[in-house]
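A.B. asks: Just the structure for this:
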Amino acid sequence: MATSSKDMPSPLTEIPAHLLVEIFLRLPTAEDLARASAACVSFRRLTTDGSFLRSFRRLHAPPLLGFLDYGRFRPALPPHPSAPAARALALAADFYFSFIDSYCHWTVQDSRDGRVLLDRDLRQHEQPPVFKDLAVCDPLHRRYVLLPPVPHGLDASLEPLFPMVSEAQCKAFLDPLGEEEIAAGETTFRVILMANCKTSLAAFIFSSNTGQWQAAASKGWSDLALGKHDMAEMSWVHPFILRRHYAYGCFYWDWVEFGRKKLLLLDTRKMEFSIADLPPGEWNKEGLAIVEAGEGRLGMFGFHGEATSNLIYTVARNTGKSPRQWQVKKTFLLDSGYKYRIRDATQRYLLLTRIDASSSLNDRLTGYFAMDVKTLQIQRVYEKQNYRLHETYPYINFPPSLLSSRRI
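C.D. replies: You can find the predicted model right below:
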């Protein structure tokens, strides 16, 4: 007997739009969403809607696609779940930054929200300026913004605080976008430039919304409640050397490598410097990482003692930027045949390296591993024989394009 059209099941395209949205929101990865959006015009219309994308980004952690080091992009390799997307990104994007009109060499300074911060290498100058030229670029869409120089009036106004400003050591980095800004696919960005002088610290901030720099924070070392010995030692430390972490609107720098159980803080909401104490214990100089532990509390990963086979995760009992009491949440027993080091951390991921402790420098296998700080799962990201370690910047998420103009 023939089946009437009324008895036939409805095709997928006849499912109400609000139910399709719920289905698409439950797709596990952005790659799955991209494949679904390519199926038909109506699917694409739903999945590219601004409100849908904001909801999807709130529900799904941004993918860790690889990392940048020494001017190269290292894509996540199989079996990491981001490997297919990372390979596609490596083929589509220009991580040599050849689209920037310049005869000078550009050096990676930071990577965040899919964008890369570069500074111009001025080694050919006998006396390079204190503040280098900076650019923020989107290597996928091949767009960039050249930042204007810090106005002379701003640094001149700080001369009473910085009598030796020419000896300042500077480091620029990207200020993370807020959750709502990321969910909305905002094309705005902010750059913070920190100057470490003999007696003081200063921070300048650039906003793409205004296109201008402004002096944001300054503090004398003596006002940070440091002893004379600490002040003398920290005055020459370049911000490039200190490990930088970010959580809940604050940047943290640790001084463990220099034998100090202190954290330097920069609150980006109030633009104020301050000092906080580390959890008690003998923390290894191979790395610490300050992360967001949830419910407004800070978390910290670190190695206790001389060995790096025990990775400790400890969480502050109180909320706020200056923790007072800490509680060990978990100890990860790593393979004792390897030497581990914490390379970097973001709000969501911890990046570690692992090398064979018994191998020679020219015959060692270097592995990069990422831990999701919410699920505490570790996955291998990258591995290479005879690989030398450099400054590492995780590359996370596909960037929204920058301004429609190619440069300022």
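
A.B. asks: From now on I want contacts and neighbour counts done on CA atoms only, so please keep to that.
C.D. replies: Noted.

A.B. asks: helix, strand or coil for Met231?
C.D. replies: helix (DSSP: H, G, I helix; E, B strand; the rest coil).

A.B. asks: And this one, please, so the two structures can be compared:
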Amino acid sequence: MASAAGNLLALTDDNLTEILIRLPTLEDFGRACVACPTFRRVITSHSFRRRLPALHTPSFLGIVSNVFVPSEPPHPYVAAAAGNLAAVDFSCSFLPSRDRWRRRDGRVLFSAGPEDSSEDHGDPGAMEISASDLAVCDPIHRRYLLLPAIPDDLVSLVDQQEIVEFEPFLAPATDEDEGSSSFKVICLAQSTSRMRVFEFSSGSGQWHASEFQGWEALTAETDNPDPGYQSELSTRYYANGSFCWVMPWIQKLLKLDPRTMGFYSMDIPPGHPMTQRAIVEAGERRFGYFTLHLDMIQTKSNGLMSCSRLFYTVLPNGYKGANELEPSEVIVLPLPLKHRFNIMGVARDHLLVQGIPENMYSLPVSERPALNCFSVNLKTLQLEWFCETKHPMLLAQMYVGFPLNLSPPTILDGKRALNLSIYYAFIRT
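C.D. replies: Presented below is the predicted three-dimensional model:
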């Protein structure tokens, strides 16, 4: 034993890195962290964790609602999910005046209104910009960092009476930020004629404002029946290093590159504006495009039945004409019958959907069946059972990450936390 201990002490961190990086599974890294303080120091170092994602894909572990809903058998990540259930404060109860906050989206950003929530602040969009607090949170290690408010001189650049939507979110760190504690918060203030962008850098500790000059021209021919009230943008997705929104009223995909803060748009296949959609990575820097369709089919034995299908295509990189897309194969993925499905979200290599059984709401609450959630493996396009839930969860928060042993405090490490997708965003009620 003494000889073995001496041999271990003789190894440098570089030697140990080359040995430990060859462990076959993520669970093995977690066990090694617990087994030896030296192993833990090496495995949780920035240099080691830089190499880890290239060899092991973080696991899609579960869904975050008011509680954590882990994956269930036979999904391949069941063992990893079980270890995260009790250890993480998903509600972020450690925030001051916790009742001021509620969940917003799948990042680490929180926002809240003034302490006196009973005060009438007029237009809700105006209040969100001028009076909201923002906090960056780490639910694993129960830490948070309050950000300074957007300065009044920047807020005054926006006609707050015209705001249709105010959307704050956290941007992933770039490769140049590797090992640093920097992060960026972006807020889009959308109106009928302008798109104003507020950007906070943790490096400078200051807010900056800019404007997307092409917004008015892009939306000039919108079919939006109420552009002064209804957003032109769909749910936000992150793919190929860009934030993406579908613009269903004009059949465009809008992309924001957080490195340059430049906006770009491209055509998408035509479809009904109210169709549920999702944007995913399709390899070679291309974008995959999911749409969810619901039809009613006639069967001999059961009469009319709900039939949901996912349509998937890879968007072209270029164009053949003004409104002529390059042809691309459309793959149709059937979903279980007798259910109405919702797209819940995307987590790395998986798209999550939830099925609501037909006639569920006609039953007494005590007799309603559980709702089935399925994940679509984006590499194989195979449908996999994920879990059961008690309630519908539209646009739920996805939990993707490594074992908790490989997740050191992230409030000071924007790169690691964002890549592990352990963050959650909240906004004032």
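
A.B. asks: Enumerate every residue touching Val136 of structure 2.
C.D. replies: By Cα atoms under 8 Å, 6 or more residues apart in numbering, the contact set of Val136 of structure 2 is 108-110, 144-147, 411.

A.B. asks: Looking at structure 1, which of those residues hold up?
C.D. replies: With the contact criterion set to both residues aligned by TM-score structural alignment, their matches' Cα atoms under 8 Å, those that also touch in structure 1 are 108-110, 144-147.

A.B. asks: just the helices in the stretch 51-200 of structure 2 please.
C.D. replies: Taking DSSP state H, counting those that start in this stretch as the criterion, the stretch 51-200 of structure 2 carries its helices at 78-82, 124-131, 152-155.

A.B. asks: now for those helices, which one comes closest to Phe402 of structure 2?
C.D. replies: Nearest to Phe402 of structure 2, of all the helices of the stretch 51-200 of structure 2, is helix 78-82, at 8.2 Å by Cα to Cα.

A.B. asks: Quick check: buried residues in the closest one?
C.D. replies: By 16 or more other Cα atoms under 10 Å, the buried positions in helix 78-82 of structure 2 come out as 78, 80-82.

A.B. asks: Might one say that Phe386 of structure 2 is in contact with Glu72?
C.D. replies: Yes. Taking contacts as Cα atoms under 8 Å, Phe386 of structure 2 lies within contact range of Glu72: 5.8 Å.

A.B. asks: For His46 of structure 2, see how far away the residue lying closest to Ser180 of structure 2 once chain neighbours are set aside is.
C.D. replies: Nearest non-adjacent residue to Ser180 of structure 2, counting by Cα to Cα, 6 or more residues apart in numbering: Asp413, 6.2 Å away. Using Cα to Cα, to the nearest Å, Asp413 of structure 2 is found at 10 Å from His46 of structure 2.

A.B. asks: Overlap in contacts, those two.
C.D. replies: With Cα under 8 Å, 6+ apart as the test, Asp413 of structure 2 and His46 both reach Gly179.

A.B. asks: Would you mind telling me which of these two has the busier surroundings?
C.D. replies: Asp413 (19 against 16; other Cα atoms under 10 Å).

A.B. asks: those strands in the stretch 201-350 of structure 1, which residues are they?
C.D. replies: Secondary structure of the stretch 201-350 of structure 1 (DSSP state E, counting those that start in this stretch): strands located at 212-220, 243-247, 250-254, 262-267, 272-277, 283-294, 297-304, 310-319, 326-333, 338-345, 349-356.

A.B. asks: Out of those strands, which gets nearest to Cys197 of structure 1?
C.D. replies: Per Cα to Cα, nearest to Cys197 of structure 1 of those: strand 212-220, 9.2 Å.

A.B. asks: Mean per-residue distance, that closest one versus structure 2.
C.D. replies: Here the mean offset of strand 212-220 of structure 1 against structure 2 after fitting is 2.8 Å, by mean Cα distance after the TM-score superposition for structure 1.

A.B. asks: thinking again about what came up before, would TSV of the strands of the stretch 201-350 of structure 1 with mean neighbour count and distance to His60 of structure 1 be doable?
C.D. replies: Converted to TSV, the strands of the stretch 201-350 of structure 1 look like this (neighbours: other Cα atoms under 10 Å; distance: least, Cα to Cα, whole Å):
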stretch	mean neighbour count	distance to His60 of structure 1
strand 212-220	18	33
strand 243-247	21	19
strand 250-254	22	23
strand 262-267	20	27
strand 272-277	18	32
strand 283-294	21	16
strand 297-304	22	21
strand 310-319	19	24
strand 326-333	13	25
strand 338-345	22	18
strand 349-356	22	14
